[in-house]
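A.B. asks: What follows is a protein structure lacking sequence information:
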């Protein structure tokens, strides 16, 4: 492929790749938007036509060069078209999470200073709308299907722009030092920060990952459902498709997720650990572990079962299966590997374009997050154990936050906030977050993540947070899985006690779990207990339950049920 070849020799930007495929395969389907039982398809040529018209419109607004343009929507075809339009117009794409409250949207809109906002597929735009500052020019995506909400009359309809403006005829390229996008972090701790990424960083990153990300696969297919405003989905789905000339399939809703995934049969698939856990629990609900183990020991049946499971998930054609955004238990990775599903764990953060290391598919080293990418340097701070990264694709800094930038970018190194180890073969192991570690009243350090992994094999547990900074011993707060919620309470309690009994002897005395508290409510994005990428907001969870930790700790029983 010409574009892939150029990637190996030059610093080809997203714009280079888009122009190439727009010219080479204008009739090929690029975006597939599900609506009920059918798809609305957009070819590369049609995406180019709409993006070029929208770029003309943006430039007709008289904005200063390289203005920040906001984008708030769930994943959909026009998210990609709008992002490409912003790229072609010479402005800066600033995407926001579609789950923001009005106050959260106002915070990032005011901080970024966006004069224009694309508004797309959202659950409750009327509730979010008050967060848009006065004077912002809004553009609405076209509705998908008759069930879509009525358009906001205060927004410029996408279709009106297409009717009244002409496509941009030239194919402008951007300077390497131009800011390509500002990505606001999901804010697991504190306020979101706007990470500035430039054209050179994005192109250099693509050149580094192309050899291992299977971007040369013919007729590549991508399935988009994790927030596109997050760096992982932006890289794997958007950048991957632009580079490979592949097709993006979207999930219509949570209810249709499984059906949409099977229809897409992606060649490239990214899922966060919680999704993999849900897949596992779904499989075990149909095939209990003992029966599955028995079938996998029978040679002919084993191959049949593996093929059936892969096909049932929609992963029968997948050649690149990735997990990231949060740590994944080794046992879960190994469980899927037994089924013929090899999940490659990747590690990175928005500030280094999400690209530090990835597990090689043919040189797996469990317990690590893989090997460093070519061009990525890592060193471990000898005093704190913090992981420091250096590469040509680091962020330029935090938008309008010079002091925050100076705190994490020092002498060309990015201080990640993660604690880890690097072995002689270039494999990186992440052991904790600097901010997640806490001291007991006696001064010993507790690393919650390592304790939480001890519950990974208990299928009654879906979510866990180890807390208890002011207690003599840690307490494990757990949310039960669907399987756990439907099981007999005594059976669940016995299972949790067995997990604690097996785990505690492997821990230091001060790390041993004293109580397991089964909480009533699931932690979700909607109740602010999780980020949009399904990472638990540890500080929010701890604050929620902190007043009750001591009374729970004082109870006689090991397993406590929140009433």
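C.D. replies: Sure, I can see it. None of these values were measured; they are calculated from a predicted model.
A.B. asks: Could you use CA atoms for every contact and neighbour count after this?
C.D. replies: Noted.
A.B. asks: So which bits of stretch 49-69 are buried?
C.D. replies: 49-59, 66-69 (16 or more other CA atoms under 10 Å).
A.B. asks: From the chain's centroid, how far away is it?
C.D. replies: How far stretch 49-69 lies from its chain's middle: 28 Å, per CA atoms, centre = their mean, to the nearest Å.
A.B. asks: One more: stretch 2-12?
C.D. replies: Using CA atoms, centre = their mean, the offset of stretch 2-12 from its chain centre is 26 Å.
A.B. asks: What are the contacting residues of that stretch?
C.D. replies: Contact partners of stretch 2-12, identified using CA atoms under 8 Å, 6 or more residues apart in numbering, comprise 17, 20, 200, 203-204, 206-207, 210, 215-216, 243-244.
A.B. asks: buried ones in that stretch?
C.D. replies: 3-4, 7, 11-12.
A.B. asks: before we move on, the earlier item: among the contacts of stretch 2-12, name the ones in helices.
C.D. replies: Using DSSP state H, the subset of those located in helices is 17, 20, 200, 203-204, 206-207, 243-244.
A.B. asks: mind giving me CSV with these and columns for distance to residue 80 and neighbour count?
C.D. replies: Output for those, formatted as CSV (distance: CA to CA, whole Å; neighbours: other CA atoms under 10 Å):
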residue, distance to residue 80, neighbour count
17, 14, 21
20, 17, 17
200, 20, 22
203, 18, 22
204, 21, 20
206, 18, 26
207, 21, 21
243, 14, 26
244, 15, 24
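A.B. asks: Next up, a structure to set beside the first:
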């Protein structure tokens, strides 16, 4: 069907009329059990919840909060909020109380859906007493009104509610790696344009299966999973927990699979723990055997049915990309941001180029500024930042292009290569400028490295902070293991330094003993490095590390 002129609620009414009895969402509820939601059941529950929200007599277009890990109720809540004439405000399920409080106050949320959460006790103090809370069947223990009681009590909202294309649909608070989150205002038209363009480009249809596990509060998952399934009509499965992830994958047998660089690296490390890299490469070179091996590895990952695999949110190292492609998984990198609903660039099957994030998606104009900054413009571009005219003005050029903050270049086929963040570029004591991302990308080719941060402002040469892979971190106290890593990293520095300009050559690698996680604020909720937090944490030690003049240093 032609989805180009359809808004999200139009698509809801379409499936309600044509696929009411078809399965839409599969929700695990523990002990290997699942609940199946047909399109009819999901829309009926959303209509009942919308009736309840209408009964509260909130001001028109009120902001309603939603904090939960991914589940069927997350999506039904989004629909219910729109059907009731309001605006959804998703919050990451990993936020601390202070940020929860900031967002609920800034958006003036009067109602909050409290869903599936691992650490509700630490978030709860951030919820103002005046906010009315509603819980899901999978919520932590609470005394709030429950979803099931409400949908049992209220009749479904009748008819087809119409929301205008230019109306505000949702406010997405950026997981910003610096400062307070900004509220990105996205309209129904923004969402519709991105969803329709994405599924059309990838040729996605109703027969697909997808596992939803990256946070729906992030635009990457929201665009391609929530809105993608709404526009293409495919089956969504949810993950129960990290412990059951492999079983969840096996249940879903996804044909489409999205992930972020840190997780693609973790999956790879998991395989290489069982089969050393050299052995795997040898086996993949043997005719007849290689097909069997590729299938076995992908089946072990639960990805043997995947037709399209995507990576986004941050750059993926070329070596990791090539490793997956060598296994026969066409891993497509994409590029977007909250401010354009993750709709900007994407590699297309058969047209990929390693190190590039692909071509502009349909309807996206792109140009590079004189300073080398990537500028984009499309009907998916945000309305602006909520209650912040000044920052909104700063985000655009005079001719209406969105300033991405990324440096980039475009090849002869229109494919975009990102060469670093403008704000991440730092100056050495010799007055030379360095973009850390390309150097980090080269370092990430090493199997032992899970994450890396290249730094060195006001020093003679840059250095790298390295977090070892989770499975080998316990060996850090072992002397022979340290010796092995030191030899390997010394060689890595030599190899990397041959490929960069003299002023970019690394002085040393420091292996950190801390874990970098969302919980200690080193990572954003989408597992991106908070560079300023990482650099600040080690600032006091940096001068003494340079003074040692050793290629590898242990924290």
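C.D. replies: Arrived safely. Because the structure is a prediction, the values reported are computed rather than measured.
A.B. asks: Tell me which of the buried residues of stretch 49-69 of structure 1 fall in strands.
C.D. replies: Mapping the buried residues of stretch 49-69 of structure 1 onto strands (DSSP state E) picks out 68-69.
A.B. asks: which SS class is the aligned residue in structure 2 for residue 171 of structure 1?
C.D. replies: In structure 2, the residue paired with residue 171 of structure 1 is residue 160, using TM-score structural alignment. With DSSP: H, G, I helix; E, B strand; the rest coil as the basis, residue 160 of structure 2 sits in coil.
A.B. asks: roughly how far apart are residue 160 of structure 2 and residue 482 of structure 2?
C.D. replies: For residue 160 of structure 2, the distance to residue 482 of structure 2 equals 65 Å [CA to CA, to the nearest Å].
A.B. asks: Which residue of these two possesses the greater neighbour count?
C.D. replies: residue 482 (15 against 11; other CA atoms under 10 Å).
A.B. asks: Quick check: closest non-adjacent residue to that one.
C.D. replies: residue 476 (6.4 Å; CA to CA, 6 or more residues apart in numbering).
A.B. asks: The one you found: neighbour count?
C.D. replies: A count of nearby residues for residue 476 of structure 2, using other CA under 10 Å, gives 16.
A.B. asks: What is the helix ranked longest in structure 2 packed up against?
C.D. replies: Secondary structure of structure 2 per DSSP H: the longest helix is helix 479-499. Helices and strands touching helix 479-499 of structure 2, as assessed by 3 or more CA pairs under 8 Å, 6 or more residues apart in numbering; DSSP states H and E, comprise helix 436-443, strand 552-554.
A.B. asks: can you give me the strands in the stretch 251-400 of structure 1?
C.D. replies: 268-270, 320-323, 344-347, 357-358, 371-372, 377-380, 386-390, 397-398 (DSSP state E, counting those that start in this stretch).
A.B. asks: Which residue numbers in structure 2 does the fourth one align to?
C.D. replies: The reference is to strand 357-358 of structure 1. Strand 357-358 of structure 1 maps onto residues 345-346 of structure 2, going by TM-score structural alignment.
A.B. asks: likewise the third one?
C.D. replies: Under the alignment (TM-score structural alignment), strand 344-347 of structure 1 falls on residues 332-335 in structure 2.
A.B. asks: And the second one, by the same measure?
C.D. replies: Aligned by TM-score structural alignment, strand 320-323 of structure 1 falls on residues 308-311 of structure 2.
A.B. asks: Mean deviation, the matching stretch versus structure 1?
C.D. replies: Relative to the matching residues in structure 1, stretch 308-311 of structure 2 has an average distance of 0.8 Å after the fit, by mean CA distance after the TM-score superposition for structure 1.
A.B. asks: which SS class is residue 450 of structure 2?
C.D. replies: Once three-state DSSP is applied, residue 450 of structure 2 turns out strand.
A.B. asks: contacting residues around the aligned partner of it in structure 1?
C.D. replies: In structure 1, the residue paired with residue 450 of structure 2 is residue 462, using TM-score structural alignment. Counting by CA under 8 Å, 6+ apart, residue 462 of structure 1 touches 274, 277, 478-481.
A.B. asks: Who wins on neighbours among those?
C.D. replies: For the contacts of residue 462 of structure 1, the largest number of neighbours (other CA under 10 Å) sits with residue 478, at 25 neighbours.
A.B. asks: Surely that residue is within a strand?
C.D. replies: Yes - counting by three-state DSSP, residue 478 of structure 1 is part of a strand.
A.B. asks: can you pull the contacts of it?
C.D. replies: So residue 478 of structure 1 contacts 461-465, 516-519 (CA under 8 Å, 6+ apart).
A.B. asks: what's the closest of the residues you listed to residue 447 of structure 1?
C.D. replies: residue 465 (11.3 Å; CA to CA).
A.B. asks: Contacts only, for the closest one.
C.D. replies: Residue 465 of structure 1 touches 448, 452, 476-478, 536, 538, 541, counting by CA under 8 Å, 6+ apart.
A.B. asks: what sits against the aligned partner of residue 391 of structure 2 in structure 1?
C.D. replies: Residue correspondence to structure 1 (TM-score structural alignment): residue 391 of structure 2 is matched to residue 404. Residues in contact with residue 404 of structure 1 (CA under 8 Å, 6+ apart) are residue 398.
A.B. asks: Surely residue 404 of structure 1 is in a helix?
C.D. replies: Yes - remark: residue 404 of structure 1 belongs to a helix, assigned using three-state DSSP.
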